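> Any chance you could fold what I've pasted below:
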Amino acid sequence: MKPLEQKLTALFTGCTALLFTCVLLFSMYHTVSQYREYEDAIFRSRLNLCIFTVQGGEPLTEPYLNGLKDFYFLFSYDSDGISSMTTGGWTPETPPEILLKSIKQRVTIQDADSSAGAGHPSAIETTPAVIGGEHGDSYLASAAVVSVMGDKSSTFYLLMLRSPTFFIVRRHLPFYLLIWTCGIIFLFFLSRFLIGKAVRPLKEGIKKQRGFIASASHELKSPLSVIMAAGESALQVSQNPPETVRALLISQKECIRMKKLISDMLLLASGDSGNWTLQKSPLRLDDLLIDCFEELEGICRSRNCSLELLLPDYPMQKVSADRERLIQVLHILLDNALTHSPDGSQITIAAGRDGRFLFLSVTDHGSGIPPEDKPFIFERFYQSDKSHTQKDHFGLGLSIAKEILQLHGGKILLTDTPGGGCTFRLLLQKLL
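Sure thing, here's the model as predicted:
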């Protein structure tokens, strides 16, 4: 349940974070647009100020432009055709001649308003336009024709350097990053709270279900033991007719099956409730196989199969593991291999090194597992035999094996055996 809750929290946080990021990006775009509007308003104000200055008969000198506190550039022509170029103490990246050519292409100068009477100053200005330079620089540009007293006129082109977009973004970026970080943290905790609240009824239901399974298994175990004991006592009576003996043997066999099922269910219920404890100790996997080989070989002989042991020719490093639990997993995998292997076939158990992992493997040459069943074989009560003719198995063994490996911080992998069959490989972290 916890992995599902974590996935839902991550999904909810990711979706809301994506939406929040889009809102912040739109806000940043709006900030850049507002800054551009501010630049345009400042430029219009400076343009009008220059017009009033010229109408007052004062020249637009370099100290004057420098006093405007922005990066301005001026081309001017008087009524006698004399031209001049004035800067505010800086040099544009693009040559002035190219800028003048660009502004003349974008901005059209019209004659002064003829309706203005003689001796009355007048001015015509163009709408500011954006022109680009050769090096990524851009400017706001406008032109004005100013008529002054005495039928004289002056034409000038005013340019103002625009702030690069990345400069505007960089200036506001720390603020937006702070807002984004705080927002993501808030969304994460909000998501965890909401998901936790939403799945709480489900968790309580699962907890009650697990409690019921554990209690029912415990309650079934006691009468089952009594039935088995009574059956064993009845079998020891020599006067039993053959039919009675046969019936008692069948009952005994079914009781053993039920006892195994109850034991597996109790084991899984204990794992679900977090009550599984591991008695870990440093051990070598090759020594483990050597110690339990005789026992495993006897099981194979009783099922008309042979067992092969493959060990590496180098000393193996140790792992931290519960010896009895690993032997339990080997028994599960060996029983699974024997169930799907024909009489007379060979089963191989091996140990070795796989990158940063050490492994144990169990290989059979039986019928194998169909590809469509492989994603589900570790699920509880799942059996590839849909007819359930294999009455000695309930589909819990591989689930238990996976739980044990996960408690060890390892994993169990399934691959096809060349020529038919399947190979289960147990991967465990080696001790440093």
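> can we go C-alpha only for contacts and neighbour counts from here?
OK.
> where along the stretch 301-432 of the chain do the helices fall?
323-339, 397-407 (DSSP state H, counting those that start in this stretch).
> With the stretch 151-300 of the chain instead?
Using DSSP H, counting those that start in this stretch, helices in the stretch 151-300 of the chain cover 165-235, 242-272, 285-302.
> Buried residues of the second one, list them for me.
Just to be clear, that refers to helix 242-272. 245, 248, 252, 255-259, 261-262, 264-272 (16 or more other CA atoms under 10 Å).
> My understanding was that Lys152 contacts Ser79; is that so?
Yes. Checked against CA atoms under 8 Å, the pair Lys152 and Ser79 is within contact range at 5.9 Å.
> Name the nearest residue to Leu100, sequence neighbours excluded.
In this structure, Leu100 finds its nearest non-sequential neighbour in Phe75, 7.7 Å apart by CA to CA, 6 or more residues apart in numbering.
> Pretty sure that neighbour sits in a strand.
Yes. Assessed by DSSP: H, G, I helix; E, B strand; the rest coil, Phe75 belongs to a strand.
> The structure of the following sequence is requested for comparison with the preceding one:
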Amino acid sequence: MFREFKKNLIFLYTLSTGLILTLIVVLTFLFSLISQENKRQSLFQNHLFTLTSRLQTDNTVTDSYLAEMETLNELIIYIEENGHPLFFPGTYETTKNRDFLLEQAGRQAKKEGIYEDSLPVSSNTLQSSVFRTKGQHHDTWLGSVLVIRTDSGYKKLILLSDESGEHFRILIMGLLFLLADCIGIFLLYLAGRRFVRRASAPLEESYQKQQDFVSAASHELRSPLAVIQANAAAIADAPSEMPRLLSVIQKECDRGSSLIKNLLLLANMDSNHLTIQKENVEIDELLLHLLELYEPVFHAKNSSLLLELPDMVLPRIKADPVLCLQIFTILLDNAAAYGLENSRHPKILLKAEVLQGHVSVSVVDYGAGIPEEEKGRIFDRFYRGDKSRSKKEHFGLGLSIASELARVQGARLRVEDTDGGGSTFIVEFYV
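So this is what the prediction gives:
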């Protein structure tokens, strides 16, 4: 499910961002074309102005000057005076193509009303627009025709600039822009894949935890139901055992009811529907109450429960007393079930202290402790260090519930090793 979802999300991300990038690249390419066109037009006008100024100020223009200008700037320059062309064969392009191009330029000038005998009337110059024409070899030229009035008559200038190389340059530039666009889209794809993977990781983790939760809940519920079903069937076969079998059924019903109650509590916390009534709580009084409740429990296990309070009066904490009592009850139940196994000292220590702006309540045991690799999982739902799951009265929900109850009150539950061996569960309430 998530694989297809991520594929579709990556595709949509790459498509949308790729289209935007392509639009930017196309606009940039068009802007570059327009900029280059303006640059060519400006350069052509500069050449035209230079030659016009030279013709107006100098009576003679040398062949070497024209040859150098043609060669360096890829131009064809044709000049005639009073209908007689200058004896300048040209140094750029072939003579055959040159004559054809000059003829094409003359035709273009005639379309604009500039003939062989046309003379300027209201000014000293008569100029055609800047036009484009094609040669015999599919070459493209930028051109203009200019007639200049002189004291001895007139001079006619035809200027053509070769643009054939521009097509190749535009093609190369277009390919470079296309390559840049493809590379950009590929990089966007990689970025999108990384972003989608990172963004969907919490969702996948949450979904997997939900699936594991449902699977574990089904497994835990199946156990008491199977026992109830088996004992109910046994009643018909052995009526004399009915009291004992009914007692087993009652215990399993209580066990199932406890599990369902815990599941509903977790569901309410997940949906933020848990009612929290915070008030000023005297933490020392709460711990004394717990001591009275659990002393008989630990005494029955041939152990003891000790309470350690500081000499100073503990500050009040802002919390829900019912939820706090439930947190400490879970921790003490957990200590009674697991903290006394292989214990160096048959006792559990309940300790409170003030540390750096918060009240810390610890439940300390001296048992086998928790392996380092399991510390990050003990607050997961249905996780139990008892791999055999022999303790059927525990479902692996207690520490998960305690952690969530602490979190919804703004407190924090954590675990660390006890000096010399064992585990210490610490609840930190901020004052």
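> TM-score of the superposed pair?
Between these two chains, after superposing, the TM-score reads 0.51 (TM-score structural alignment, normalised by the length of structure 2); 294 aligned residues with a CA RMSD of 5.6 Å.
> hmm, back to that, return the distance of the residue nearest to Leu100 of structure 1 relative to Leu65 of structure 1.
Separation of Phe75 of structure 1 from Leu65 of structure 1 (CA to CA, to the nearest Å) stands at 12 Å.
> can you list residues touching both of those two?
Listed as contacting both Phe75 of structure 1 and Leu65 by CA atoms under 8 Å, 6 or more residues apart in numbering are Thr86.
> So what's the residue count around Thr389 of structure 1?
Thr389 of structure 1 is flanked by 8 other residues according to other CA atoms under 10 Å.
> Let me fix that, I meant to ask about Thr275 of structure 2.
If we define neighbours as other CA under 10 Å, then Thr275 of structure 2 has 11 of them.
> hey, where'd the strands end up in the stretch 1-150 of structure 1?
Per DSSP state E, counting those that start in this stretch, the stretch 1-150 of structure 1 carries strands over the ranges 72-78, 83-87, 122-125, 129-132, 138-148.
> so what secondary structure elements neighbour the third one?
Counting contacts by 3 or more CA pairs under 8 Å, 6 or more residues apart in numbering; DSSP states H and E, the secondary-structure elements packed against strand 122-125 of structure 1 are strand 138-148.
> Tell me how many other residues crowd the nearest residue to Lys156 of structure 2 once chain neighbours are set aside.
Nearest in space to Lys156 of structure 2, with sequence neighbours left out and distances taken as CA to CA, 6+ apart, is Val147 at 4.5 Å. By the criterion of other CA under 10 Å, Val147 of structure 2 has 26 neighbours.
> Quick one: list the elements packing against the helix or strand hosting Val147 of structure 2.
Using DSSP states H and E, Val147 of structure 2 sits in strand 140-150. Applying 3+ CA pairs under 8 Å, 6+ apart, one finds that strand 140-150 of structure 2 contacts helix 2-57, helix 95-111, strand 125-127, strand 131-134, strand 153-162.
> Dump those into TSV; add mean neighbour count and distance to Ile327 of structure 2 as well.
Listed next are those as TSV, based on neighbours: other CA atoms under 10 Å; distance: least, CA to CA, whole Å:
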stretch	mean neighbour count	distance to Ile327 of structure 2
helix 2-57	15	36
helix 95-111	16	97
strand 125-127	17	97
strand 131-134	16	89
strand 153-162	22	89
